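Peer 1: need a 3D model of the sequence below.
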Amino acid sequence: MNVHGIRAIYVFEMARTGRTLLQSVVQPVLITCLYFLVFGSAIGGRMGEIDGVSYGAFIVPGLVMLSLLTESISNASFGIYMPKWSGTIYELLSAPVSWVEAVVGYVGAAATKSIVVGTLIMLTARLFVPYEIAHPAWMLLFLVLTSVAFSLFGFIIGVWADSFERLQLVPFLIVTPLTFLGGAFYSIDMLPAPWDRITLANPVVYLVSGFRWSFYGISDVAVGTSLAMTLLFLVLCLVCVWWIFRTGYRLRQ
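Peer 2: As a prediction, the model looks like this:
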């Protein structure tokens, strides 16, 4: 294992965060604060409790997950796309660094940034609503697994994209709508039939449900199912990344 190569990639990507601190950290936290003001205070004050949890506290896991997915994809996709765009990707491919080590460096940095943003959002939420974390270990597990899985997904998007427009296509047109429709702001039990069953086809439902269970012990689907779906998505992304480096898809052209 080339530890020096992993550290070089990781440190470089983390240093880029320092140069774009407002965009990478401050912006998602401020946007989430606006969500809390609008949904948690303005609307939440007029809504009753959901499964014994106030609406303001109920949306905390959903808002954290929304930022986590968006930031994981954005950080990882931009991290690998820039070497492709500038042509320095060939230096990486010719370096004594295996595909595993390269992925660990890029994805590890992207996941670290997302975890930091998610943690800051949870701390900021304390300023708006009181909440407790019933299962801290499970919360940390879902936080890390989701960050890694969607950072891998973002890495795939960064390899696939051939323009800055395509780089933003999947996060904004697919992932964000799926998150809003995945129970971030409501329980799927509140949906009328048959939409309460149809929405189970949305993979984000399992992420939000499992993460919310770690906070309050309530969920739309079984926590074991949520964990299994998260692990399945992570494995599928790993297989896809392996295939990309094996075939050189959009890396060697």
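Peer 1: only C-alpha atoms from now on, for both contacts and neighbour counts.
Peer 2: Noted.
Peer 1: who are the contact partners of the most centrally placed residue in the chain?
Peer 2: For the chain, the residue nearest the mean C-alpha position is residue 69 (2.2 Å; C-alpha atoms, centre = their mean). Contacts for residue 69 (C-alpha atoms under 8 Å, 6 or more residues apart in numbering) come out as 146, 147, 150, 175.
Peer 1: just the element for the third one, please.
Peer 2: This means residue 150. helix 136-160 (DSSP states H and E).
Peer 1: isn't residue 81 up against residue 158?
Peer 2: Yes - using C-alpha atoms under 8 Å, residue 81 is in contact with residue 158, at 4.8 Å.
Peer 1: is residue 234 in a helix, a strand, or coil?
Peer 2: In terms of secondary structure, residue 234 is helix; the call rests on DSSP: H, G, I helix; E, B strand; the rest coil.
Peer 1: pretty sure it is touching residue 149, no?
Peer 2: Yes - between residue 234 and residue 149 there is a contact under C-alpha under 8 Å: 4.5 Å.
Peer 1: looking at the two, which one has more neighbours?
Peer 2: More crowded of residue 234 and residue 149, by other C-alpha atoms under 10 Å: residue 149, with 25 against 21.
Peer 1: now what about the helix or strand harbouring residue 169, what contacts it?
Peer 2: Following DSSP H and E, one finds residue 169 within helix 164-170. For helix 164-170, the surrounding residues in contact (C-alpha under 8 Å, 6+ apart) are 74, 77, 78, 157, 158, 161.
Peer 1: can you pull the buried residues of it?
Peer 2: 167, 168, 170 (16 or more other C-alpha atoms under 10 Å).
Peer 1: please give me the structure for this one as well, since I'd like to look at both together:
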Amino acid sequence: MSFNIQSVKAIYIFEMRRAWRTVLQSVVSPVISTALYFIVFGAAIGGRIQEVNGVSYGAFIVPGLVMLSLLTQSVSNASFGIFFPRFSKTIYEILSAPISALEIVLGYVGAAATKSICLGLIILATASLFVPLQIDHPVWMLAFLVLTAITFSLLGFIIGIWADGFEKLQLVPLLIITPLTFLGGTFYSIDMLPPAWQTVTLFNPVVYLVSGFRWSFYSASDVGVGISLAMTLVFMVVCLAIVHLIFKTGYRLKS
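Peer 2: Model (predicted):
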């Protein structure tokens, strides 16, 4: 069966229009949260920590804040995007249509990643109102932004298929993604931790995402940029393999 671009476009446009219908939740809320982070952390911690790795504390936390929103929104958008058709039983119409698994994934994951990337850029613009920003490697910044959005949108797609209720839909983002992000160097450098905790922190995959993204801004990172990129790609490949297995077995799609 040839690639059906119209089916991808239909799913993509439908999901993007849904974002506009929930613009307050999708855009305004994360932007307000980011502003509050700057006010709270900038005032409470910024007064005590002037610089981290030669960068003012306010500017230092910008990449972490972008990643925090990017990860949570990518997972949330993609998981709800595929969960709702399962919940309303319209998923069977999609599965019975002449649409391949690749086209379904491209439509849902592509829309979720697009929304997350747009939100990330909006948060960057918001952050520039509070602190002066520098981006030493803009191409790498966009590369990490896109790769992370796609990877965690794939993860959200998996969660949306796995979840059998709205409670489980929120379980992974609230109990796993958000804590890992806070503990992944979002608001601090892992060099500030005791040696033993530095070793423990390296088992947190979010550390590599935040570190690589921060490097694209200030040419300074907790982990080598090559390792950060490799870990991101490995995580993406793992998610792709799981999605492939889901469609191959029909896990929670045909029952």
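Peer 1: in TSV: the contacts of helix 164-170 of structure 1, plus distance to residue 122 of structure 1 and neighbour count.
Peer 2: Below are the contacts of helix 164-170 of structure 1 laid out as TSV (distance: C-alpha to C-alpha, whole Å; neighbours: other C-alpha atoms under 10 Å):
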residue	distance to residue 122 of structure 1	neighbour count
74	20	25
77	24	28
78	25	21
157	27	24
158	28	28
161	32	20
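Peer 1: let me see the ranges of the helices in structure 1.
Peer 2: 3-19, 21, 27-35, 55-58, 60-86, 89-94, 99-125, 136-160, 164-170, 176-180, 195-198, 203-216, 223-247 (DSSP state H).
Peer 1: and those helices as a markdown table, adding distance to residue 189 of structure 1?
Peer 2: A markdown table is the format used below for those (distance: least, C-alpha to C-alpha, whole Å):
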| stretch | distance to residue 189 of structure 1 |
| --- | --- |
| helix 3-19 | 39 |
| helix 21 | 39 |
| helix 27-35 | 22 |
| helix 55-58 | 14 |
| helix 60-86 | 15 |
| helix 89-94 | 47 |
| helix 99-125 | 25 |
| helix 136-160 | 22 |
| helix 164-170 | 28 |
| helix 176-180 | 15 |
| helix 195-198 | 6 |
| helix 203-216 | 12 |
| helix 223-247 | 16 |
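Peer 1: nearest to residue 45 of structure 1 among these would be which one?
Peer 2: Closest to residue 45 of structure 1 of the helices of structure 1 is helix 55-58 (C-alpha to C-alpha; 7.9 Å).
Peer 1: follow-up on the earlier one: map the residue nearest to the centre of structure 1 across to structure 2 for me.
Peer 2: By TM-score structural alignment, residue 69 of structure 1 lines up with residue 71 in structure 2.
Peer 1: could you measure from its match over to residue 253 of structure 2?
Peer 2: Per C-alpha to C-alpha, to the nearest Å, residue 71 of structure 2 is found 25 Å from residue 253 of structure 2.
Peer 1: what number of residues are in the vicinity of residue 67 of structure 1?
Peer 2: The local packing of residue 67 of structure 1 (other C-alpha under 10 Å) involves 21 other residues.
Peer 1: ok, the residue in structure 2 that residue 114 of structure 1 lines up against - contacts?
Peer 2: Mapped onto structure 2 by TM-score structural alignment, residue 114 of structure 1 lines up with residue 116. Residues counted as contacts of residue 116 of structure 2 (C-alpha under 8 Å, 6+ apart) are 69, 70, 73, 74, 149.
Peer 1: and the gap between residue 116 of structure 2 and residue 16 of structure 2?
Peer 2: 11 Å.
Peer 1: kindly report the same for residue 104 of structure 2.
Peer 2: Residue 104 of structure 2 is 15 Å from residue 16 of structure 2, where distance means C-alpha to C-alpha.
Peer 1: so which bit of structure 1 is stretch 169-184 of structure 2 matched to?
Peer 2: Using TM-score structural alignment, stretch 169-184 of structure 2 corresponds to residues 167-182 of structure 1.
Peer 1: list the buried residues for that stretch?
Peer 2: Using 16+ other C-alpha under 10 Å as the test for burial, stretch 167-182 of structure 1 gives 167, 168, 170, 171, 175, 176, 178, 179, 180, 181, 182.
Peer 1: for the fourth one, which non-adjacent residue is spatially closest?
Peer 2: It stands for residue 171 of structure 1. residue 70 (6.5 Å; C-alpha to C-alpha, 6 or more residues apart in numbering).
Peer 1: so residue 30 of structure 2 touches residue 68, yeah?
Peer 2: No - Residue 30 of structure 2 is beyond contact range of residue 68, at 9.9 Å (criterion: C-alpha under 8 Å).
Peer 1: ok, the one in structure 2 that sits across from residue 216 of structure 1 in the alignment - contacts?
Peer 2: Following TM-score structural alignment, the counterpart assigned to residue 216 of structure 1 within structure 2 is residue 218. By C-alpha under 8 Å, 6+ apart, the contact set of residue 218 of structure 2 is 55, 134, 135, 136.
Peer 1: which one of those is nearest to residue 213 of structure 2?
Peer 2: Once C-alpha to C-alpha is applied, the member of the contacts of residue 218 of structure 2 that ends up nearest residue 213 of structure 2 is residue 135, at 10.2 Å.
Peer 1: the residue nearest to the centre of structure 1 and residue 170 of structure 1: what is the separation?
Peer 2: Distance from residue 69 of structure 1 to residue 170 of structure 1, by C-alpha to C-alpha: 12 Å.
Peer 1: what of residue 48 of structure 1?
Peer 2: Per C-alpha to C-alpha, residue 48 of structure 1 is found 35 Å from residue 170 of structure 1.
Peer 1: my guess is residue 50 of structure 2 contacts residue 57. True?
Peer 2: Yes - Residue 50 of structure 2 lies in contact with residue 57 (C-alpha under 8 Å); the separation is 5.8 Å.
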